[in-house]
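# this one's structure only:
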């Protein structure tokens, strides 16, 4: 980038990018897994899956909140030379870089169905629901503070709150093409 500008991706969009693939991979895996009687039977498998769904959704939604809050509190204003990445570009890059992990998680959830029918798929769907809840939490933070949180796109290998991320950048609430929380901006 010219004059020291960086490509910035929205934090909430990156978090939300994993929610839909995990949710939509988990539901068919749970449905197909419920067709197999498994070692424990359908009832125990689905009850275990429901418990895993709730626990996983809560754990994913609450994970690393202190780091997100600290990075958001120390965020600096984005420079004029910074390039704000579109929502679609951020989502596509995140999903493309993790497509084999998503396929492996789907196959592992199906494989777990031979022991606990439906449990693996519900666990996977719970992870997607937890990411969506985290994106909603970030959206509420952004709305309350009337700022949008951005992260350098080059440092997203380990996620928007991973060790390579040292700081967030902020812009006004109208910047970019995504609403607070990472959803599509309604016109």
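Cool, the structure landed. Predicted model only: the values in this text are computed from it and were never measured. Numbering: from 1, shown residues only.
# CA atoms for contacts and neighbours, from now on please.
Noted.
# helices or strands up against the lengthiest strand in the chain?
Assignment by DSSP state E gives strand 147-152 as the longest strand of the chain. Counting contacts by 3 or more Cα pairs under 8 Å, 6 or more residues apart in numbering; DSSP states H and E, strand 147-152 packs against strand 7-10, helix 11-17, strand 169-172.
# Residue 33 reaches residue 108, doesn't it?
No - between residue 33 and residue 108 there is no contact under Cα atoms under 8 Å: 11.0 Å.
# Neighbour count: these two, which is higher?
Using other Cα atoms under 10 Å as the criterion, residue 33 and residue 108 rank with residue 33 on top: 28 against 15.
# which residues touch the more buried one?
110, 113, 114, 117, 118, 119, 120, 121 (Cα atoms under 8 Å, 6 or more residues apart in numbering).
# From residue 123, how far off is the closest residue to residue 35 other than its chain neighbours?
Distances taken as Cα to Cα, 6 or more residues apart in numbering place residue 117 nearest to residue 35, at 7.4 Å, with adjacent residues excluded. Computed as Cα to Cα, to the nearest Å, the residue 117 to residue 123 distance reads 11 Å.
# Below is structure B, check it against A:
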């Protein structure tokens, strides 16, 4: 990259990258949890899991929303020399960087099933559903504003609105290979 050039990743793609692994690991862990009777019994475990799924999905969908709104409103225009990273590259990098955390979360969810069947898997699946809801919200916001939100790729280690993030960049709606919300462009 030339002088002043920076690699930018889509905010919605970074958020969306964790949704599918969390959802599927949660569903798989809940399925394993149903095989184990647990200390409380399957019925109580499944009911508690359903409640935890709803609470987790709602919490993940709304957490740090003010910070997203603040950065979106203060977003500066991306420069001509900025490099817009591919959607696949962003997803692959995020999943590779978080694979051990995902594995640990899956092991904990299966372990919880011995006490409360299917509840740990429901929490993981709820986190995945909450991330999808957050990307839907981001996509709606991007479509309404007519801009796509980006951030520097070296700031994504602690999340798209973590402590190192100083602000977002914006481009027109046609930039990059991902639609508003981070889904594949059709």
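That came through, no problem. Remember, it's a predicted structure, so these values are computed and weren't measured experimentally.
# who's more crowded, residue 117 and residue 123 of the first structure?
A count of neighbours by other Cα under 10 Å puts residue 117 above the other of residue 117 of the first structure and residue 123, at 34 against 28.
# any idea how far the more buried one is from residue 127 of the first structure?
18 Å.
# quick check: longest helix of the first structure.
Counting by DSSP state H, the longest helix found in the first structure is helix 119-145.
# Just want the angle from that one to strand 147-152.
Helix 119-145 of the first structure and strand 147-152 are oriented at 120 degrees to each other (axes from the mean of the first three to the mean of the last three Cα atoms, to 10 degrees).
# which other helices and strands contact helix 119-145 of the first structure?
Here helix 119-145 of the first structure touches helix 11-17, helix 19-35, helix 42-62, helix 99-112, going by 3+ Cα pairs under 8 Å, 6+ apart.
# Make CSV from those helices and add distance to residue 91 of the first structure to it.
Shown next, in CSV, are these (distance: least, Cα to Cα, whole Å):
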stretch, distance to residue 91 of the first structure
helix 11-17, 5
helix 19-35, 10
helix 42-62, 19
helix 99-112, 12
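# Comparing the ones you listed, which stretch has the densest surroundings?
helix 11-17 (a mean of 27; mean count of other Cα atoms under 10 Å).
# contacts for it?
87, 90-91, 94-95, 131-132, 134-135, 138-139, 149-151, 159-160, 178, 180-183.
# Equivalent analysis for stretch 101-110 of the first structure, please.
With Cα under 8 Å, 6+ apart as the test, stretch 101-110 of the first structure has contacts from 21-22, 25-26, 29-30, 32-33, 118-121, 123-124.
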